[in-house]
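Undergrad: here's a sequence, model it:
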Amino acid sequence: MTEQNEEKPRNFHEMELDDRILKAIAKLGWQNPTLIQERAIPLLLEGKDVLVRARTGSGKTAAFAIPVIQKILNIKQTARHQEIKALILAPSKELCHQICGVIKDLTIKCSQEVRCVDVAPQVDLSVQKPLLVERPDIVVGTPTRVLKHVKAGYLDLKKSLELLVIDEADLVFSFGYENEVKELMGSLPNIYQAILASATLSEDVKSLKSLVLHNPVTLKLEEPEIAPESQLTHYHLMAEEMDKATIIYALLKLHLIRGKTIIFVNTVDKCYKIKLYLEQFGIPTCVLNSELPAKIRCHSVTQFNQGIYDIIVASDEKALEEPGNYGEKDNTEAKKSKRKKDKESGVSRGIDFQHVANVINFDFPLDAQSYIHRAGRTARGNNHGSVLSFVSIKEKPLLEKVENRLKTGDNDSIFKANHFKLEEVEAFKYRAKDAWRAVTKIAVREARLKEIKQEIFNCQKLKSYFEDNPTDLQVLRHDKALHTVRVQQHLSDVPEYIVPPTLKGMGGLTKRNKRKHDFRSAQSSASRFQARKSNPLLSMDFEGFSKKKKKKN
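TA: I've put the predicted structure just below:
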């Protein structure tokens, strides 16, 4: 059955939620429920199986987390023994970490009554055994990790489980968990309430639906796949590889892109190439990919969300699995690679990057679905954001596919063309060429190995220290320079004579004012945040970078 939206919209306080949950919601600053929360929470509190389909960034995590916590609090009123009542499965370690974090935020006023444990981290099972022996109310993990604990006898779900949640359900089978999920079904009780949350209703989701759900309500909201144009602005810019490098250098050094930014590429090597390239200009960035340890990936995302650093270069490697006609060469190379990747890793899906102002597609995504998920990293909830996609001649067919998928009318494209005048930043181009060529394959390989070794050291050698000194963990940054390419200090400055004429007089672009406008300046964070709110991608309003003068918001 499909839910019809005829009821009057509800607020959180009208959903018969426990006061402790309402206080936690108020502390998080959630004034009103999103559409999916408004529709899903009452149904789940009634005990119905629900299939939730809503776009990325619509608030699906809270839509199932809130009723799960409420039902556990209800059970606690009459329960005699402490038992595991809810199991939440997700396809990636990062998403498990994020879900557990949301639950802990929502249970801050009832942390003694509702306990949540994340078993996704790749540690020895015996390390997590004491946590499961205490029978936490909620267990979060990937299907593989949960099944291992069940087989080891550390996790008994048959007698006590009442709630099963599978988040990002459309990725569970594509991440290779089909056999694990089917085997797990045999370890669950005959009767339980189930929830599937997904951004799409693919064939994999339909298979999971028949396997997990019983006479479910399907919540398929009448909403676009991505945020509306009033909230999310899309730009495309025709450029080849060297021009892409020049433009991104100019945009960042001239402070035309403001606020938190995710730069997406299609391979791990490109992650490090972009980092090493920007490093030469004194632009701090960190990388996020499947080769890094899971704890480091989660810690990087957490620090990015906390505003400790502003730019992440992320490899969307899952897009390489089904490249279609384009990218077959890259796919073949990926299959031949001997590098150890973590299949329980995801970047363009599931992870809740908070307050992201800009998404930059340095490499255009290989299919429309990947574009949607990348764009979904920004403009989440009621926030605004922008997506800037570089498109080479070879990538133009991919842009056309995305345009056809997402256009709003017969001839209306969501993309706004940006005509960047490279001649205005010709001096930047000379610097960019030298810096780009300096990042050789050897330098990339050394940087990749150095980063992984450094992060593994941080993970293992300092583990006990960080347990005793948790505040020191906040000092650990992941955007430190790798220095596998010779860094020339003068490149970090932007002398006034290379600033485009249209930008002179703006202030803050010369060496004299460099410190004031440095990316890592805490003093300018508030102003950047305000600028992001009013105009997330400030560069698009400078007439010197476009053929036609654009109106300012």
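
Undergrad: all contacts plus neighbour counts: C-alpha atoms, from now on.
TA: Noted.

Undergrad: need the contact list for Ile372.
TA: By CA atoms under 8 Å, 6 or more residues apart in numbering, Ile372 lies in contact with Glu225, Ile226.

Undergrad: next one: the one 4 residues further on
TA: Counting by CA under 8 Å, 6+ apart, Gly376 touches Arg55, Thr56, Gly57, Ile226, Ala227.

Undergrad: in ChimeraX, how would I select the buried members of the residues you listed?
TA: The buried subset of the contacts of Gly376, as determined by 16 or more other CA atoms under 10 Å, is captured in ChimeraX by this line:
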select :55,56,57,226,227
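
Undergrad: just give me the closest of the contacts of Gly376 to Asp468.
TA: The shortest approach to Asp468 among the contacts of Gly376 belongs to Gly57, at 35.4 Å (CA to CA).

Undergrad: am I right that that closest one is in a strand?
TA: No. The assignment for Gly57, made by DSSP: H, G, I helix; E, B strand; the rest coil, is coil rather than a strand.

Undergrad: residues in contact with it?
TA: Asp352, Gly376, Arg377, Thr378, Ala379, Arg380, Gly381.

Undergrad: next, the second sequence, to be compared with the first:
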Amino acid sequence: MSFKSLNITDPILRSLNEEGYSTPTPIQSRAIPIALEGKDLLASAQTGTGKTAAFAIPILQNLGANQQKRGQKKIRSLIVTPTRELAIQIDESFKSYGRYTGLYTTVVYGGVSQKRQVKQLKNGVDILTATPGRLLDLMNQRHISLSDVEVFVLDEADRMLDMGFIHDIKKIRKALPNKHQTLFFSATLPNSILKLANSLLHNPAKVEIEPESPTVDTITQGLYFVEKGNKKNLLINILKDAGIESALVFTRTKRNANKVVQILNKKNINAEAIHGNKSQSARQRALGNFKDQKTRVLVATDIAARGIDVDELKYVINYEIPNEPETYVHRIGRTGRAGADGTALSFVDSVERAYIRDIQKLIGKQIPVIDEHEFATVNGGSSGSQNNQRPSNQGRRKKRKKRPSGRNWKNRSTR
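TA: Below you'll find the predicted structure:
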């Protein structure tokens, strides 16, 4: 299947070709035709599967068929998303896919002066991407009216609820016209999300992409059992490998993200942190430096990292294991995107072993243990539950090959 077979118009096809996209992903091939018909949609797919294009392409095509004059433009499509980084990323995607449509897009988010954002709104905008707080603030100041919105998109709905935006979403919904199309996208569909969807959608079509495993098959995963106090030493040891040109490192807290950056910088490993306590300019600078490979290691918390989209990011390291298995899937989904190869390594201390059991239950596979490294916990791979066992030796030759050390872990394959 090609994008052309989905009846995408030539201006958008031209942009997609320039971006190197010719074949739609499963979520795109199923969601785009529904959205083009103007139907409400409830869509779920794991991270890294192309959800943004699944709603951006039909919005651009439908709005492009009925243009407004520049000075008279009113907001015809609103995309609401939880984080500033993700909002910027979505706006960039609209600009890329819609460069030949004549449609105008912009983005509003907090943490920066609103002056430039207000100026862009006054010039006229067809498509607005926003975070909830800044959107409501500008609405209260009468800089934004949603009375002409034709298509409303709620993106990353599960993260919206996690971050406590449920009341903001309800306020935004009340400001929309009665007649409009709603596209609802979420990585997961727990009962709380389904309840919210039912309150926003009218006779929606449902698209749920369920891969054989919640993790992308091309991602090589590995576990290091290590005491908490030795995690910093293990991280430094792994990063001695010059083959790791860049890595995204996850911590559970903002404080620990800053501590890891300090530890790495003292060892002359160029690192920056990105989390909620950083100013917007600092976050954008850190992300830009990482994308441009000026910074080798980006240390992030989960909320800040949801909008990180870096081409060909090959390494994700879980310095601390998340206590929710779904978060693990989102984390490692920063690598192995669009079918590319990727590697996800996780440092597991004694307290975190229970988290690994839940993660392996969710993904439906055992994660290989890398146990021959300098900082390994004694019997780390076998003293836990059976869920922490190594991959089976079945099929191996009698003469066993030397296991990889902490320095050459990347040669170890999953089974």
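
Undergrad: TM between them?
TA: The TM-score (TM-score structural alignment, normalised by the length of the second structure) is 0.87; 390 aligned residues with a CA RMSD of 2.7 Å.

Undergrad: is it possible to get a markdown table of the contacts of Gly57 of the first structure that adds secondary structure?
TA: Output for the contacts of Gly57 of the first structure, formatted as a markdown table (three-state DSSP):
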| residue | secondary structure |
| --- | --- |
| Asp352 | coil |
| Gly376 | coil |
| Arg377 | coil |
| Thr378 | coil |
| Ala379 | coil |
| Arg380 | coil |
| Gly381 | coil |
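
Undergrad: scan these and report the most crowded one.
TA: Greatest neighbour count in those, by other CA atoms under 10 Å, goes to Thr378: 30 neighbours.

Undergrad: quick check: which element contains Phe225 of the second structure?
TA: Phe225 of the second structure is part of strand 219-225, with elements assigned from DSSP states H and E.

Undergrad: beyond that strand, next helix or strand please.
TA: Once the chain leaves strand 219-225 of the second structure, the next helix or strand it forms, by DSSP H and E, is helix 231-238.

Undergrad: what stretch of the first structure does that following helix fall on?
TA: Matched against the first structure by TM-score structural alignment, helix 231-238 of the second structure falls on residues 244-251.

Undergrad: where do the strands sit along the stretch 1-150 of the first structure?
TA: Ranges of strands within the stretch 1-150 of the first structure are 50-53, 86-89, 116-118, 138-141, based on DSSP state E, counting those that start in this stretch.

Undergrad: as a markdown table, those with mean neighbour count and distance to Phe457 of the first structure would be great.
TA: Below are the strands of the stretch 1-150 of the first structure laid out as a markdown table (neighbours: other CA atoms under 10 Å; distance: least, CA to CA, whole Å):
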| stretch | mean neighbour count | distance to Phe457 of the first structure |
| --- | --- | --- |
| strand 50-53 | 26 | 41 |
| strand 86-89 | 25 | 29 |
| strand 116-118 | 22 | 23 |
| strand 138-141 | 25 | 25 |
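
Undergrad: reformat the ones you listed as JSON lines; add distance to Leu155 of the first structure.
TA: Output for those, formatted as JSON lines (distance: least, CA to CA, whole Å):
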{"stretch": "strand 50-53", "distance to Leu155 of the first structure": "25"}
{"stretch": "strand 86-89", "distance to Leu155 of the first structure": "11"}
{"stretch": "strand 116-118", "distance to Leu155 of the first structure": "12"}
{"stretch": "strand 138-141", "distance to Leu155 of the first structure": "9"}
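
Undergrad: so which of these comes closest to Leu161 of the first structure?
TA: Nearest to Leu161 of the first structure among these is strand 86-89 (5.9 Å), distances taken as CA to CA.

Undergrad: whereabouts in the second structure does that closest one align?
TA: With TM-score structural alignment applied, strand 86-89 of the first structure matches the range 77-80 in the second structure.

Undergrad: mean deviation of the matching stretch from the first structure?
TA: Taken over the aligned residues, the distance from stretch 77-80 of the second structure to the first structure averages 0.4 Å (mean CA distance after the TM-score superposition for the first structure).

Undergrad: returning to that earlier point: tell me the angle the strand holding Phe225 of the second structure makes with helix 231-238.
TA: Taking axes from the mean of the first three to the mean of the last three CA atoms, to 10 degrees, one finds strand 219-225 of the second structure and helix 231-238 inclined to each other by 130 degrees.

Undergrad: quick one: contacts of strand 219-225 of the second structure?
TA: With contacts defined as CA under 8 Å, 6+ apart, strand 219-225 of the second structure is touched by 332, 335-336, 341-350, 367-371, 376-377, 380-381, 413-414.

Undergrad: please pick the buried ones from those.
TA: By 16+ other CA under 10 Å, these give 332, 335-336, 341-349, 367-371, 376-377, 380-381 as buried.

Undergrad: just the ones of those in helices?
TA: Among those, the ones falling in helices (DSSP state H) are Ile332.

Undergrad: in strands, which of the buried ones among the contacts of strand 219-225 of the second structure fall?
TA: Per DSSP state E, strands hold the following members of these: Gly342, Thr343, Ala344, Leu345, Ser346, Phe347, Val348.

Undergrad: okay, the residues you listed in TSV with distance to Lys266 of the second structure next?
TA: Supplementary listing: those in TSV, determined by distance: CA to CA, whole Å:
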residue	distance to Lys266 of the second structure
Gly342	27
Thr343	25
Ala344	24
Leu345	22
Ser346	22
Phe347	21
Val348	24
